[in-house]
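Output the structure for:
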Amino acid sequence: MNITLKERAIDIAALALDIARSSEKNQTIGDFLQATGKISPDDAERILTVQKEQGLRFGDAAKTLGLINDQDIQRALANHFDFPLLFNGDGEFSPELITAYQPFHEQVEVLRTVCSQLMLTWFNESRKILTVVSPRRGEGRSNVAANLAVLFSQLGRKTLLIDADLRQPRQQQIFRLNQTQGLSDLLAGRRDEWVIAPILHFRDLSVLPAGTKPPNPLELISRDMSACLSHLAGQYDVILIDTPANELGADSQVLSAKAGGALYLARQNHTRLADLAKMKNLFESTGTVSVGSVVTDF
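Coordinates of the predicted model:
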């Protein structure tokens, strides 16, 4: 798998069908709009009249009457299809989380293609863990890992995003987590699994932040990460691991060997292909499967 974020997605229909089939559809759009205070019961009667007279869908009829706007319709549809979605003002996540705030952005469509390919070629009952790696800093590992994690959770896969970059962690910033403890504290035996933070806006997504910055990140990961991952794999469908840049040390190589597979990132006009090839060969020499590659342009 080799995908560039400039390409258009071509396999969105299958993902949309998956979402639709998995939805509970236990609440009509009208019910949702009333429950959230957007319309009153009297408004609903007026909408039904216009809907019948003009042959409109309920949401379009409500919009025609000036009772709701496009965002209200999108929010109601997201609820109807059990598809977690955020809008400006919802939550306090970083704007980098475009899969949550801009679900129809071209870049998100391409990430959906990556997600689809990973479901087809990697993730199954015996393979649940994948690292996101790249040779150098500033190539988009944290961004891609976070957005892929949201996409998997939107598909109903119980997803855990682990920030294993104990040197320069970013997931706590992206998801605006207040806690100071995380993976390093868990590996050191100072904390239990309660350091895993559920993301309330996405019921199938949890984040394990990096935690207290340790003086010995590589040693900590080398010593205790295997048992930790083995335990967590029994609780999640998908585990994505954000890693340090390979230029900072052997952390990403060790993490990838323990995970079993790696997704490689390269940033256009930034990553040297020789560095990427050298890294790939090094990782494969320790048993890591090269699952695919993504070229970022942001």
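
only C-alpha atoms for contact and neighbour calcs from this point on.
Fine.

need the contact list for the spatially most central residue of the chain.
Nearest to the geometric centre of the chain sits Ala149, at 1.9 Å (C-alpha atoms, centre = their mean). Contacts for Ala149 (C-alpha atoms under 8 Å, 6 or more residues apart in numbering) come out as 159-161, 205, 240.

can you put those in CSV and add secondary structure?
As requested, those are arranged in CSV below (DSSP: H, G, I helix; E, B strand; the rest coil):
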residue, secondary structure
Thr159, strand
Leu160, strand
Leu161, strand
Leu205, strand
Leu240, strand
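
From the rest of the structure, what touches stretch 209-219?
Contacting residues not belonging to stretch 209-219 are listed as 162-167, 169, 171-172, 180-185, 195-197, 249-251 [C-alpha under 8 Å, 6+ apart].

rerun that using 10 Å as the cut-off
Counting by C-alpha atoms under 10 Å, 6 or more residues apart in numbering, the neighbours of stretch 209-219 from elsewhere in the structure are 161-173, 175, 177, 179-186, 188, 195-197, 220, 225, 242, 249-252, 254-255.

buried set for that stretch?
Applying a neighbour-count criterion of 16 or more other C-alpha atoms under 10 Å, one finds 209-211, 213, 217-218 buried in stretch 209-219.

How about stretch 184-194?
By neighbour count, with 16+ other C-alpha under 10 Å as the criterion, the buried positions of stretch 184-194 are 184-187.

repeat for stretch 101-108
101-103, 107-108.

cool, and stretch 41-51?
Using 16+ other C-alpha under 10 Å as the test for burial, stretch 41-51 gives 43-44, 47-48, 50-51.

I have a second one here; can you model it like the first so I can compare?
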Amino acid sequence: MKTGPGADAVSEAARERMVGAILIDAGKLRPEDAEKILRAQKEKGLRFGEAGVRLGLLKQADIDFALSRQFGYSYLQPGERGVAQELVAAYQPFSHAVEELRALRSQLMLRWFTGEPGHKALAVVGTERGEGRSYVAANLAVVFSQLDERTLLIDADLRNPRQHSLFRLENRTGLSAWLSGRAGSEAIQAVPGLPGLSVLTAGAVPPNPQELLGRAQFPALLEQICADHDVVLLDTPAMDTAADAQMVGARARAALLVARKDHSRLPVLQALSAALSDSGAAVVGAVMNAF
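From the prediction side, this is the model:
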């Protein structure tokens, strides 16, 4: 086995060739253009990506894509799959919005997802429709999965579910069927292109959502799911629609409040926080959604 500076040079060259191979395999670079880049790289002492950009054969987005594949950091290319553009963490992982989501992920890992028993589930709650609960829950699920956490997103909004639309998933069987005894873990769907991420959609909208969520099957379901996942996020209906969110928060034992800039009202948020605390849920934080 080689060691020393020579080995470092060999290793660096191998990495550069890997970047080129990834781009060729993805159809983003022609083999003859890769050869041009390699020649320019040698002549000018540049990295593969830098040489490609200078020659006008690559864009920074191409380099980011190759590096993400090289280091096992999965995200989707625009047009690669029909998930909603709202999933910015899946499509634009280097954007400001996703940096904010990663910062939120870090805070949640420090405050709740600490590895302690019973600290795997988190309800994402808000006071009114339009505050962005589904957006935050979906994108948080993506960034947790990009950290190699086995992540499950549950759409517990059995009134106006959205997660199946965001991820373009089948919604015939989901949480409502599981809670009513008509389905089981087979209702969980993996998200193609995003390893480690699965979604349990809401399923058919039932006539009795609050009663379903209040059944003993729900905590048993969560216990089963948490045994197989590292992070379980639950989307919920708005508090002004029903008291479902409070019940889901209590079942999860923790909640994240979502507010929208210039939209949410502080007294109502404070009332929701107090109601969650009274139900036994830890309010681990609040996020201001400005997107």
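
quick revisit: can you say which of the contacts of stretch 209-219 of structure 1 are buried?
Buried subset of the contacts of stretch 209-219 of structure 1 (neighbour count, 16+ other C-alpha under 10 Å): 161-167, 169-172, 175, 177, 181-186, 195-197, 220, 225, 242, 251-252, 254-255.

that older thread, tell me which of the contacts of stretch 209-219 of structure 1 fall in strands.
Secondary structure from DSSP state E places 161-163, 197, 242 of those in strands.

what residue of structure 2 matches up with the residue nearest to the centre of structure 1?
Matched to structure 2 by TM-score structural alignment, Ala149 of structure 1 sits across from Ala141.

what kind of secondary structure is the aligned partner of Leu200 of structure 1 in structure 2 in?
Taking TM-score structural alignment as the criterion, the aligned counterpart of Leu200 of structure 1 in structure 2 is Pro192. Applying three-state DSSP to Pro192 of structure 2 yields a three-state assignment of coil.

wait, what's in contact with Ala123 of structure 2?
133, 137, 153-156, 232-236, 245-257, 281, 283.

should've said Leu186 of structure 1
Applying C-alpha under 10 Å, 6+ apart as the definition, the contact partners of Leu186 of structure 1 turn out to be 192-196, 208, 210-212, 224-225, 228.

any chance of the residues you listed in a markdown table, plus distance to Phe298 of structure 1?
Written out in a markdown table, the entries for the contacts of Leu186 of structure 1 read as follows (distance: C-alpha to C-alpha, whole Å):
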| residue | distance to Phe298 of structure 1 |
| --- | --- |
| Asp192 | 36 |
| Glu193 | 34 |
| Trp194 | 34 |
| Val195 | 31 |
| Ile196 | 29 |
| Leu208 | 25 |
| Ala210 | 24 |
| Gly211 | 27 |
| Thr212 | 29 |
| Asp224 | 34 |
| Met225 | 31 |
| Cys228 | 33 |
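
Let's have the buried residues of stretch 41-51 of structure 1 in JSON lines, adding secondary structure and distance to Val294 of structure 1.
Formatted as JSON lines, the buried residues of stretch 41-51 of structure 1 follow (DSSP: H, G, I helix; E, B strand; the rest coil; distance: C-alpha to C-alpha, whole Å):
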{"residue": "Asp43", "secondary structure": "helix", "distance to Val294 of structure 1": "48"}
{"residue": "Ala44", "secondary structure": "helix", "distance to Val294 of structure 1": "47"}
{"residue": "Ile47", "secondary structure": "helix", "distance to Val294 of structure 1": "47"}
{"residue": "Leu48", "secondary structure": "helix", "distance to Val294 of structure 1": "48"}
{"residue": "Val50", "secondary structure": "helix", "distance to Val294 of structure 1": "48"}
{"residue": "Gln51", "secondary structure": "helix", "distance to Val294 of structure 1": "46"}
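
quick check, nearest of these to Ile12 of structure 1?
Ile12 of structure 1 has its nearest neighbour among the buried residues of stretch 41-51 of structure 1 in Gln51, at 30.1 Å by C-alpha to C-alpha.

How about that closest one: what's its closest non-neighbour residue?
Leaving aside its sequence neighbours, Gln51 of structure 1 sits nearest to Ala61 (C-alpha to C-alpha, 6 or more residues apart in numbering; 5.4 Å).

Which strand or helix spans the aligned residue in structure 2 for that neighbour?
In structure 2, the residue paired with Ala61 of structure 1 is Ala51, using TM-score structural alignment. With secondary structure defined by DSSP states H and E, Ala51 of structure 2 is part of helix 48-54.

Give me the mean distance between that helix and structure 1.
Using mean C-alpha distance after the TM-score superposition for structure 1, helix 48-54 of structure 2 ends up 2.5 Å from its aligned counterpart in structure 1, as a mean over the superposed pairs.

Measure the mean distance from the helix or strand following that helix to structure 1 post-superposition.
Elements were assigned by DSSP H and E; along the chain past helix 48-54 of structure 2, the next helix or strand is helix 60-70. Once the two structures are superposed, the average separation between helix 60-70 of structure 2 and the matching residues of structure 1 is 1.7 Å (mean C-alpha distance after the TM-score superposition for structure 1).

what lines up against Leu263 of structure 1 once you look at structure 2?
Using TM-score structural alignment as the criterion, Leu263 of structure 1 maps onto Leu256 of structure 2.

name the element that match belongs to?
Leu256 of structure 2 belongs to strand 254-260, assigned by DSSP H and E.

Which residue is the nearest non-sequential neighbour of Arg157 of structure 1?
Leaving out its chain neighbours, the residue that sits closest to Arg157 of structure 1 by C-alpha to C-alpha, 6+ apart is Asp237, at 5.7 Å.
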